[in-house]
Every structure is written in structure tokens, then in C-alpha cells.
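Undergrad: structure for this input, please:
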Amino acid sequence: MNFPLETIPVFVGAFVTTYVIYWIKNLKTNKNEPPMVPYKFPIIGHTLDYLFNAENFLAECRQKYGDPFNIYVFGQVNTIAGNEIIHEVFRNDVFNRASATRDAFPLHQVIKSHNPETTVQIIKTVREGISAKLPLYTGRMQKQLVISINKEIGDCSNPKLIANSIFKVMIARPVADILVGQEISKNEDVIKAFADFTEDFGSIVGLPPILSFIHPKLHSEFITLPLRFGWNPIRKHMVTLKKNLKPVLEKRLKDKEILGDKYEPPLDIIEYILNNPKYETKSYYLCSLW
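TA: Model (predicted):
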């Protein structure tokens, strides 16, 4: 019995497809790993439930299997830890937040100075410079929120339709106050840069990771492709911050040099960076971080 050569690719393709479906359908976890929630559709897994009915789907999984458990979404096994044990995950040295978010949020493609080392330092900066000093920031944050409410919403003596875009500006004011200081957090261009940054960066990472069904890296390569050809939606915001930050940094460095021990450091992340030996203290370098 003779088979035409043209049929060979068909048989090979059918074999590979069957094997892949069988492998995905029978994903196994080790004995010491959380249980894998069964799913109906090979390759797709729990993706549809997660996209369109996440709250009920996760609640049902938690009720049946407890925390933690595994689900198969967009071609990857994802572990849902749950509220009670998530703090243990973050404290564990095995968990690397930088590598976990690198593909989903490719900041290294948008900000050239961003790398795994700076990610670790940023996490430490947030922990020591913001979280540890949050009570000291509370009053300033409340003040900035009141300013935003009065400016963006007003007294509402007459009925007024409030656009969703207002809220990003309201949040941007206290964020700018904490990060870049009170000197320039009143600058409306700076506020706009902070307000628009997340939305513009979201235009890069907002696409559903459909290509992750083939391979997780493929989606990351696809969404960052325009960046490699020079398109960077947040460049204008970085330029705004550089322009406004540089004179402030230069003045602080000069005051610190002149006043010495009498220098009273402002409370913000920029000052934290200036006083941290792990960061350079040259103003041009600090500006280049953006």
C-alpha cells in the first residue's frame, strides 16, 4: 500500500496537535504543589471563565479546593494564593516579583535604565521611603485630595456629570507630592504627566495575551514590537518630569553642600534617593532615571 508524500505533513500535524492537546489536557502538578482545577477545553483551559466570570469562578474554585490552587489561563499555569497566605509568598525569597512581572509589564522596553537590579531597588525604595513613612504622608495626601476635589469637582451646587478621567488627576496629585516633592507637585504639567502615565503605559500592556497560548514570550515580544521601532507613548511624560525635576535637584544638592548639617531634608522619594548611597547623587543621573 503506497501513501502519497503529500499526506505525510498531514499525519505529522495531526500527531503533533493530538500530542499537544493531550499534554495540556493532562497537566500534572507535583505532590507538594497546589491542586490543578479541572477544565473542559484543552489549550483554552480556564481562560474564558477567568475573563468573563472571574469573581464567581475563583470563589467556586476556592470553595471546592481551598487556597491555594492552580488554574490554566492564557497558556500558563497560574497559582491563586488567596488572602490568607499571600503575605507568605511575598516574604519568601524564592518568589521574585521582578521576574514575575517582567513579561506582563515590560518597563525595561519603555525606560531604558530599568533592569532587574533597579526593580529590586525600586521595591526597596517603596518599602522604606513610602510604606515605612506613611503616617507622615497622610496629612499631605489628604490635603492634595481636597485640592483635587475642589479643583476638579467643585461644590456641586448644581448637578454635574463627573468624567472618569477626573479621578486619575485626583490620584496624581498626592502621588506627585510623595514622589517628586511639594516644590513641583503644584505644577499642572507634572500632574498631567503623572495622571496620563498609567493610561498611556496601559496602551502597551492592555492587549489580551492571546499569543500566550502558543508561548508566553510571544505575547511579550509582540506588544513591545512598536517600542523597538521608536514608538514610546510615555516619552513625553519623561521629558516633562526631567525639565521640572532638574532645577529642584540642583537646588537641593547646592543647599545641602552649603548648609551641611543644618540642611533640613524634605520628605519625599527624591530626597530619599539623594540620601541613599546606592543611588548616584548627581542631578543629571537622577534625571536620567526617568
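
Undergrad: contacts, neighbours, all on C-alpha from now
TA: Will do.

Undergrad: residues of whichever strand or helix holds residue 202 that come out buried?
TA: If you go by DSSP states H and E, residue 202 is part of helix 188-205. Of all the residues in helix 188-205, those buried under the rule 16 or more other C-alpha atoms under 10 Å are 190, 191, 192, 193, 194, 195, 196, 197, 200, 201, 204, 205.

Undergrad: redo the residues you listed as CSV? Include distance to residue 54.
TA: Shown next, in CSV, are the buried residues of helix 188-205 (distance: C-alpha to C-alpha, whole Å):
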residue, distance to residue 54
190, 36
191, 34
192, 33
193, 32
194, 30
195, 28
196, 28
197, 27
200, 25
201, 24
204, 23
205, 20
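
Undergrad: once you drop chain neighbours, what's closest to residue 110?
TA: residue 232 (6.6 Å; C-alpha to C-alpha, 6 or more residues apart in numbering).

Undergrad: neighbours of the one you found, just the number please.
TA: For residue 232, the neighbour count with other C-alpha atoms under 10 Å is 17.

Undergrad: also this sequence, please, to line up against the first:
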Amino acid sequence: MDYLNTLTTHNTHINNAVDLVRKFPVTQKLTDMYKRSSKNELLFIGAATYIALYNFSAYIKEKRQKLNNPPAVPYGLPIFGHSLYLIFFPGKFMDWCNEKYGEMYNLNLRGKTVTVVGGKPGEESMKSDATELSLSDAIVRDVLHLDYVFDENVLGHSLTTVPEVVKIAVTNSKMPMYVPGIKSGLKNACDALLKEKTTVIQGPSRFFQNFVAYMTVPAFVGDEFALNVDVIESFAFFTGDIIKNVGTFMMIPKPLHKFVLPYVQSAKKHHDCMLKYIAPAVRARRAKMQAAEEAGEEHGLVDDFLQGIIEYIHTDENGVESNIPAEDIAHIILLVAFASVHTTSMNTSFCIYWLLARPDLMDSLKEEMERVIPGDSPVTAQALAQMHFLNNFIREAIRQGVDKLSKGRKAVKDYTFANGYQVPKGRLVSVASRQMNFGGNFVRNTIDGMDPEMSKNKPVTTPGRDFISFGAGKHLCPGRFFAVQEIQMTLIYLLRNYDIATVSGNPPKPVYSLAGYMSTNSEEPLIFTRKN
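TA: Presented below is the predicted three-dimensional model:
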């Protein structure tokens, strides 16, 4: 205050301005509020002011851009925009938006403009090149913030190396070779997680993540890790540890994230686990490969995903070729765990709860199992191909589990859609997945309306304009063949060996929503009773 008095004394214009501000009625009210407020109240007011100014600056910047914007949906609420509509009645709100504004419109979500696309613009968004609309920038960096967990080198491999190796190592034609490994993983999972005659599962999400990890680990990194509990648990729970932080990062402006990072869930233990076990395995395999090469022999190593990464030749920006270091491969495997276990476990959970919610579907599946693979007949790739009801049921369960608003992409530059509408650089473009998956036939989106026959024997792994759960175009999920085979074999194995029910005895709701528009599985406790 002394400094202010000195300054105003030597500058008449500043002095007059300060006197004028002091005379404003609002100045006196703000001064009184400051004197009455506690420290926590002042911190809250400061944070709210910062967020408001942060969002307002983005709003001003957007208004200065002269683009042919999609129609803006009105009735946004102060601060919340349209977020509360999505939280409390997402289906009805998005149906109304779709009917009123068509296949493309703008919503205000938490102070940011988001362009929602469905129909042809939705397909265009999902098939777009990453140099125009980037899935990585939108999901990996702006939602999951995996750039806080992995360095840019590892993230770069996740976008280039991993898809290339998956397309070679986990193709549809190679699925028969994974059947024995999945069978072994299923037995190991049940021996570890369903030991008792009767087992009550209080946390279904963690159970299914752990269950799927038992199948995934041997297939992706080798049989030597089939019973390595540390590796299996990192595969299972790394995803959950990352997702726990998403809500915090969504609520706090990005410039402040660095201040909260020390206080959120850390991934260090998972990195340490991969470095402890996977990196030495990589070095051991490379030593065996080198010895075999020097002896002029085949190395004899299993052609799994880890081997594909080990043998991959990376070319840097200067054209220099090299193998990926063992430590980087260990981190890449952790990133693959994130992508592989979470979606497979969630879709497996959807399937189980649908069977419990609809006993008629359970009866139909058991009838097909007894007809195609009676008794203890072996489950083979050929037998799975004959199980049309199983295929249709899984396809519909995955269709039902789609987010109402999902698969966001971030505009890397100003982008013009085929219909003439434009989005500015930095804009998030989200797909109205529910509208696309059901084509307006939302009767199918109910428990009683769920009908596997509507899939008409189309393979689960085949995309369509009315089935975008695995993506579209060149961005189709490359691991979908393996994931679907895991789900198929899990359902058969569990139904053959266990009676499954809800602890309450009531039919469950198969699909729940997070924040109104992101799908998640039921957490209703389950009881598994081993058959004699």
C-alpha cells in the first residue's frame, strides 16, 4: 500500500484513476468480502476466477476466427454449459440435438466448445488422417494424459510400431495359434481367482481386469510370465490407476496440472515391474537370437507380440536403422497392457451381465454350446466360427456398451468437413456413437429390446456404419481379433464350469454411465459356484 501511495503521489493520472476505482460501489463490496472471507474461501474464489478467465480467453479467441462453424446448441448453463444435460439425461438430450440440428453441431462442455458429429461427418472424423484430426492428441494427451506417464519416444512407438506389429502378430489368420494359450490362461485365472467352491466377487471391474490379464500376458509376452503375479497385476491394474486421475485432470485447467501431478496416482510401480521382468527377458531373447544366428540355426522363439517388437527395425528421422532398446520395449509393453486389458475386460463384463439380465439369452447360448461343442469337446477356432448366436450376442453386447459421446479427435489444423462446416485448430471433435451404432432405432438400446439376431451373423470384428465400436477405416482396432476370441472363450469356459448369479438374486443393469455419456460396466457383486 505504501508503494501505491508513493506511486500515485508522483503521477496525477494514476492518482485520479485510483481515486475513481475506490469510489466504485463494487470496490467497497469486494473489500468487505475480502475482509470477511476465510483463507479457504479466498482460495476457492481465486480458483473460480482463474477458470472463468481461462475459459473466457478461449471463447474470445474462438470468436475471432472466421470459419463456417456448425450450429451452436443454445440453452447452455453458466459455467457448466451443456454438461449437466449430458450428465442427467444424455440420451434424450442428444436425441433432441440430433433431431433439431442434424449430424453436426457444437456443444459447450465445461467451458470448451466441442463439435459433435454423427452420420457421414462421424464416419469422416473416424477415418480422417492423424495429421488433420488426431485421436492421439484428443485421448492420449488431453483426456488420459499418458504423456505424463510415458516419454515422447515411447508414445511415438505406440502410434507407429505397435499397430504395425499387432497387424502382423495378431491377425485373424493367426487366431488358431492363440487358442491353446488362452485355454491355459483361463485355467490359471480360475485357479487363482475362483479357488473356492463358491466365490463372491465384490469388485467385478478389478476381477475381470485380473481375469483377462491372465489370458493376455502369456499371449503377448510369453509363457514364462503366465504365472508371474507381478506382471499380471501390472497388466490388470495399470489402466485403473491411470483412469483414477482422469476426473482430476478434467476439472483442473491444463496449465495447473504440473502442480497436482505429485499428488495423483503414480504409475512408477508398474514401470518398475516391467523393467524388472520384461527388459531382462528381451535381452535374454536377443542373446539367444544372436547365438542362433552365429550357429546358422533358427532361434526357435515363439512368434508372439513381444518377439515382434524385439525384431522390429526402427528408422529414425535421419534414416538410421536400429532395434528398440530393451528398456523402451518394457515401457511399450506397459502401454500395450493399457490398450488391451481395459476394453476386453469391460466388454467381457458387459456380456456376463447381459446373460444375467436376460435368462433367455443365457439359455440360447447354452443350447448352442451343447450343440456345437457338446460335453467336454475341445474349443477350436473352427468350432467358434460355427457359433453364430455367440457371435451375434457378443456383437450386440459390444454395440450396447458404446459411449453416447466418444472417440474424440483434436483438430491439428483448421479442418473443413465434406458438408462445408469447419472446425478450428485445437477443437475437439466427438462422435455421437450411440446415434451411429443404433441408427435412431433406440428400442434396441433397452434391456428388453436387445436382440442378437439383429446382427444377422456379421462377424464381431467386421465394422459397419451401424457398428463403430472398433473404429472405422484405417483406424480400426488392430487387436480386435484377439480380444473377441478371448471374450468368446471366456464365456464358454465360465458357463461350462460355473453357475453365475448376482449376489442379490435380481436381474442386473448391464451397462452404466459415467458422467452420463461414458459407458462403464456394472459393479453389482457376483457369485461364482463351481460345477461338479
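
Undergrad: ok so, going back, quick one: the helix holding residue 202 of the first structure aligns where in the second structure?
TA: The aligned range for helix 188-205 of the first structure in the second structure is 229-246, by TM-score structural alignment.

Undergrad: tell me how far that stretch is from the chain's mean position?
TA: 13 Å (C-alpha atoms, centre = their mean, to the nearest Å).

Undergrad: ok, stretch 485-495 of the second structure next?
TA: The chain centre lies 22 Å from the centre of stretch 485-495 of the second structure; the measure is C-alpha atoms, centre = their mean.

Undergrad: quick check, nearest of the buried residues of helix 188-205 of the first structure to residue 242 of the first structure?
TA: residue 190 (9.9 Å; C-alpha to C-alpha).

Undergrad: ranges for the strands of the second structure?
TA: For the second structure, applying DSSP state E gives strands covering 104-109, 112-117, 133-134, 198-201, 313-315, 321-323, 406-411, 415-416, 422-423, 428-431, 498-502, 511-514, 518-521, 526-530.

Undergrad: ok, which of the ones you listed comes nearest residue 165 of the second structure?
TA: Closest of these to residue 165 of the second structure is strand 313-315, at 10.9 Å (criterion: C-alpha to C-alpha).

Undergrad: what are the boundaries of the helices in the stretch 101-250 of the first structure?
TA: Secondary structure of the stretch 101-250 of the first structure by DSSP state H, counting those that start in this stretch: the helices cover 107-110, 116-129, 134-148, 165-180, 188-205, 216-223, 225-228, 235-259.

Undergrad: any buried residues in the second one, and which?
TA: By that I understand helix 116-129 of the first structure. 119, 125, 129.

Undergrad: residues near residue 254 of the first structure, how many?
TA: Neighbour count for residue 254 of the first structure, taken as other C-alpha under 10 Å: 12.

Undergrad: quick one: what's aligned to it in the second structure?
TA: Using TM-score structural alignment, the equivalent of residue 254 of the first structure in the second structure is residue 287.

Undergrad: can you check which of the helices of the stretch 101-250 of the first structure gets nearest to residue 11 of the first structure?
TA: Smallest distance to residue 11 of the first structure across those (C-alpha to C-alpha): 26.5 Å, for helix 216-223.

Undergrad: hey, what's the angle from the longest helix anywhere in the second structure to helix 229-243? Just curious.
TA: Using DSSP state H, we find that the single longest helix of the second structure is helix 326-357. Using axes from the mean of the first three to the mean of the last three C-alpha atoms, to 10 degrees, the inter-axis angle of helix 326-357 of the second structure relative to helix 229-243 is 80 degrees.

Undergrad: list the buried residues for helix 326-357 of the second structure?
TA: Those would be 326-335, 337-357, for helix 326-357 of the second structure by 16+ other C-alpha under 10 Å.

Undergrad: please apply the same query to stretch 182-195 of the second structure.
TA: For stretch 182-195 of the second structure, a neighbour-count test (16+ other C-alpha under 10 Å) marks 182, 183, 185, 186, 188, 189, 190, 194 as buried.

Undergrad: tell me which of the residues you listed is nearest to residue 105 of the second structure?
TA: Checking these against residue 105 of the second structure with C-alpha to C-alpha, the nearest one is residue 182 at 44.2 Å.

Undergrad: relative to residue 87 of the first structure, which of the buried residues of helix 188-205 of the first structure is nearest.
TA: residue 205 (26.1 Å).

Undergrad: for residue 278 of the second structure, which of the strands of the second structure is the nearest?
TA: strand 321-323 (15.8 Å).

Undergrad: list the contacts of the closest one.
TA: For strand 321-323 of the second structure, contacts defined as C-alpha atoms under 8 Å, 6 or more residues apart in numbering pick out 310, 311, 312, 313, 314, 315.

Undergrad: spit out the contact partners of the residue nearest to residue 178 of the first structure when sequence neighbours are not counted.
TA: Counting by C-alpha to C-alpha, 6+ apart, residue 178 of the first structure lies nearest to residue 268, which is 5.0 Å off, once chain neighbours are set aside. Applying C-alpha under 8 Å, 6+ apart, one finds that residue 268 of the first structure lies in contact with 129, 177, 178, 179, 180, 181.

Undergrad: ok, the residues you listed in the second structure: which stay?
TA: Using both residues aligned by TM-score structural alignment, their matches' C-alpha atoms under 8 Å, the second structure keeps these contacts from the contacts of residue 268 of the first structure: 178, 179, 180, 181.

Undergrad: share the number of residues neighbouring the last one, please.
TA: Pointing back at residue 181 of the first structure there. By other C-alpha under 10 Å, the residues close to residue 181 of the first structure number 20.

Undergrad: pretty sure it contacts residue 269?
TA: Yes: between residue 181 of the first structure and residue 269 a contact is recorded at 7.5 Å, counting by C-alpha atoms under 8 Å.

Undergrad: what sits against residue 234 of the first structure?
TA: Residue 234 of the first structure neighbours (C-alpha under 8 Å, 6+ apart): 110, 197, 200, 201.
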